[in-house]
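*Asks:* Kindly generate the corresponding structure for this input.
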Amino acid sequence: MSYDDAIEALSTDALKFVKDDFVVGLGSGRAATAFVKSLSSFIKIKNYNIKGVPTSLQIKLIAEKGGIPLAEADQVDHIDVVFDGADQIDSQRFVIKGGGGALLRENMLFNLAKKVIVMADKSKFVKNFTRTVPVEVHPQARNLVTNEIKKLGGKAELRSIDRGYPFFTENGNIILDCNFGVIKNPKMLSQKIKQVTGVIESGIFIKKPDVIYRAKAGGKFDIV
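*Replies:* Prediction:
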């Protein structure tokens, strides 16, 4: 049994946070995909009337295929609970997201939600953040933001896809993956990044999860 088995198991366990008539935020990535598939079966068995709010086209298509009724974030005034994955989680329970490029919509749902549930495998947990921070940026602000990131002690690299073409988010923006080394004060860094003109969103999420699932080897998981 592997981390994938643990992700499947915790996705099923996390369904206990879903109640009838809930508005449910649907995050992006591997763990969120597993949860959406579990949710699809769950609401049919329970005959629940829920509404899902997807953070990406990928998740929207999976949810539609599973028969989950959907709404956009601007069509709801709250989210009862959001389920999402993480790229890294530090000892202060801050989260880095944006590896898939959906950080703006994911952070919107984090802040709309009454309860935030994060699901990640054991390898994503660290004392201090060490990975690059995705920063969503208006295309015309690339040079400006790159220079400002340097002043903050970081090195920004434009995210690219095949043949060197820039990666564009579903919002039409670019992503700068910013290396700051070891990050000991993520809240302050995120605030400084978001003050830069041209920055749309920072991949350091300031709102901390209410519940964090940790997938382990052997198909096991715990809540931290």
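*Asks:* From here on, just use CA atoms for contacts and neighbour counts.
*Replies:* Noted.
*Asks:* packing partners for the strand or helix carrying T146?
*Replies:* Applying DSSP states H and E as the criterion places T146 in helix 142-151. Counting contacts by 3 or more Cα pairs under 8 Å, 6 or more residues apart in numbering; DSSP states H and E, helix 142-151 packs against strand 155-158.
*Asks:* which other residues reach the strand it packs on?
*Replies:* T146, I149, K150, P166, I174, I175, L176, D177, C178, N179, F180 (Cα atoms under 8 Å, 6 or more residues apart in numbering).
*Asks:* mind running it again at 6 Å?
*Replies:* Outside strand 155-158, the residues within contact range by Cα atoms under 6 Å, 6 or more residues apart in numbering are T146, L176, D177, C178, N179.
*Asks:* rewinding a little: mind listing what's buried in the helix holding T146?
*Replies:* Using 16 or more other Cα atoms under 10 Å as the test for burial, helix 142-151 gives R142, V145, T146, E148, I149.
*Asks:* Out of those residues, flag the one nearest to A9.
*Replies:* Nearest to A9 out of the buried residues of helix 142-151 is I149 (Cα to Cα; 39.8 Å).
*Asks:* Rebuild the contacts of strand 155-158 as TSV, extending it with distance to S40 and secondary structure.
*Replies:* Output for those, formatted as TSV (distance: Cα to Cα, whole Å; DSSP: H, G, I helix; E, B strand; the rest coil):
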residue	distance to S40	secondary structure
T146	42	helix
L176	34	strand
D177	34	strand
C178	36	strand
N179	38	strand
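*Asks:* still on that earlier bit, ok, so of the buried residues of helix 142-151, who is nearest T12?
*Replies:* Among the buried residues of helix 142-151, I149 lies closest to T12 (Cα to Cα), at 40.3 Å.
*Asks:* Okay, the closest one and D121: tell me how far apart.
*Replies:* For I149, the distance to D121 (Cα to Cα, to the nearest Å) stands at 30 Å.
*Asks:* Equivalent analysis for S38, please.
*Replies:* S38 is 18 Å from D121, where distance means Cα to Cα.
*Asks:* Could you also give me the structure for this next sequence, so I can compare it with the first?
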Amino acid sequence: MSDIRNIVVLTGAGVSAESGIATFRGPGGLWEGHRVEDVCTPEALAADPDLVHRFYDLRRAALSSVRPNPAHEALARLDRAWAGGLLIVTQNVDDLHERAGATRMLHMHGALRQALCAACGARFAWADALPPATPCPACAAPALRPDIVFFGEIPYQMERIEAALAQADLFVSIGTSGAVYPAAGFVRLADAYGARTLELNLDRSEGSDWFDESRLGPAGTLVPQWVEQMLNA
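*Replies:* Okay, here's the model as predicted:
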């Protein structure tokens, strides 16, 4: 591992599941009791803004009752101690990576504790309920919405992610299903650029065959073990 300098880490729902946050899809294709199409598309927001805003209000409020787990804490330790390049890309919209202390990271699918103005594009930290037609603090338009990347919208900071993958010596995917693109394609992009690829997951994912190595088990166990290995190589 001594030849590894630049690392890109992708985290998914399996990292936060051990903190008590529901994974993306449950039985029957439901997302925390709702069809994804009813709460996570631009069409849903236009058709029933009360439902969509209430759904994210509840998810935002639930963050106060959860805490970072050993996987978040281990990645924050890596962030503090790794002398080379590091980018943690999370598909999760919770703030558990930040609360654990990670700073070299980005939210490609948005963040629950942020609001986005659909009129002017301004973003704001937001911890409370966000009713439909809440006025934007910047432009006053009644257009604030959850700062969440809905299906059909382009994930955030893709150019930065792709640039990091181009420079990566190691790409690590943690707790992801391998089913949601474009994140599911990162392993092949990293491989094409010459990076080693490692999957840490509870079970084999749809993309497991693309990785050089897969380690199966709980993120709270595997991630601290891997971080220890990297920092003591």
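*Asks:* Please work out the TM-score for the two chains.
*Replies:* The TM-score (TM-score structural alignment, normalised by the length of structure 1) is 0.37; 112 aligned residues with a Cα RMSD of 4.1 Å.
*Asks:* now the strands: where do they sit in structure 1?
*Replies:* 23-26, 51-54, 79-84, 88-89, 95-96, 113-121, 133-137, 155-158, 174-179, 199-202, 204-205, 211-215, 221-223 (DSSP state E).
*Asks:* a markdown table please, covering the ones you listed and showing mean neighbour count and distance to L10 of structure 1.
*Replies:* Formatted as a markdown table, those follow (neighbours: other Cα atoms under 10 Å; distance: least, Cα to Cα, whole Å):
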| stretch | mean neighbour count | distance to L10 of structure 1 |
| --- | --- | --- |
| strand 23-26 | 28 | 15 |
| strand 51-54 | 24 | 19 |
| strand 79-84 | 24 | 11 |
| strand 88-89 | 26 | 17 |
| strand 95-96 | 24 | 19 |
| strand 113-121 | 21 | 8 |
| strand 133-137 | 28 | 27 |
| strand 155-158 | 19 | 34 |
| strand 174-179 | 24 | 30 |
| strand 199-202 | 22 | 28 |
| strand 204-205 | 24 | 22 |
| strand 211-215 | 22 | 7 |
| strand 221-223 | 15 | 6 |
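*Asks:* Please render those strands as TSV that adds distance to K44 of structure 1 to the earlier fields.
*Replies:* Listed next are the strands of structure 1 as TSV, based on distance: least, Cα to Cα, whole Å:
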stretch	distance to K44 of structure 1
strand 23-26	15
strand 51-54	13
strand 79-84	19
strand 88-89	33
strand 95-96	32
strand 113-121	22
strand 133-137	37
strand 155-158	43
strand 174-179	38
strand 199-202	36
strand 204-205	33
strand 211-215	24
strand 221-223	25
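*Asks:* by contact count, what packs against the biggest strand by length in structure 2?
*Replies:* Using DSSP E to define each element, structure 2 has its longest strand at strand 110-117. Applying 3 or more Cα pairs under 6 Å, 6 or more residues apart in numbering; DSSP states H and E, we find strand 110-117 of structure 2 packed against strand 123-125, strand 144-148.
*Asks:* okay, now A81 of structure 2: neighbour count?
*Replies:* Using other Cα atoms under 10 Å, A81 of structure 2 is surrounded by 11 other residues.
*Asks:* Name the nearest residue to it, ignoring sequence neighbours.
*Replies:* In space, and not counting its chain neighbours, A81 of structure 2 is closest to L231: 7.5 Å by Cα to Cα, 6 or more residues apart in numbering.
*Asks:* Please give the number of neighbouring residues around the one you found.
*Replies:* Neighbour tally, L231 of structure 2, other Cα under 10 Å: 13.
*Asks:* cool, and T12 of structure 1?
*Replies:* Using other Cα under 10 Å, T12 of structure 1 is surrounded by 17 other residues.
*Asks:* For it, which non-adjacent residue is closest in space?
*Replies:* The shortest distance from T12 of structure 1 to any non-neighbouring residue, by Cα to Cα, 6+ apart, is to S38 (6.1 Å).
*Asks:* One more: A190 of structure 2?
*Replies:* In space, A190 of structure 2 is closest to L165, 5.4 Å off (Cα to Cα, 6+ apart).
*Asks:* And the one you found, which helix or strand is it part of?
*Replies:* Going by DSSP H and E, L165 of structure 2 is part of helix 158-167.
*Asks:* which of the residues in that helix are buried?
*Replies:* Within helix 158-167 of structure 2, the residues scored as buried using 16+ other Cα under 10 Å are I161, A164, L165, A166, Q167.
*Asks:* Check which helices and strands that helix sits against.
*Replies:* Packed against helix 158-167 of structure 2 by the contact rule (3+ Cα pairs under 6 Å, 6+ apart) you find no helix or strand.
*Asks:* one step back: got the angle between the helix holding T146 of structure 1 and strand 133-137?
*Replies:* Here helix 142-151 of structure 1 runs at an angle of 150 degrees relative to strand 133-137 (axes from the mean of the first three to the mean of the last three Cα atoms, to 10 degrees).
*Asks:* what are the ranges of the helices in structure 2?
*Replies:* Assigned helices in structure 2, in chain order: 13-17, 36-39, 42-47, 49-62, 70-81, 96-100, 158-167, 186-192, 219-231 (criterion: DSSP state H).
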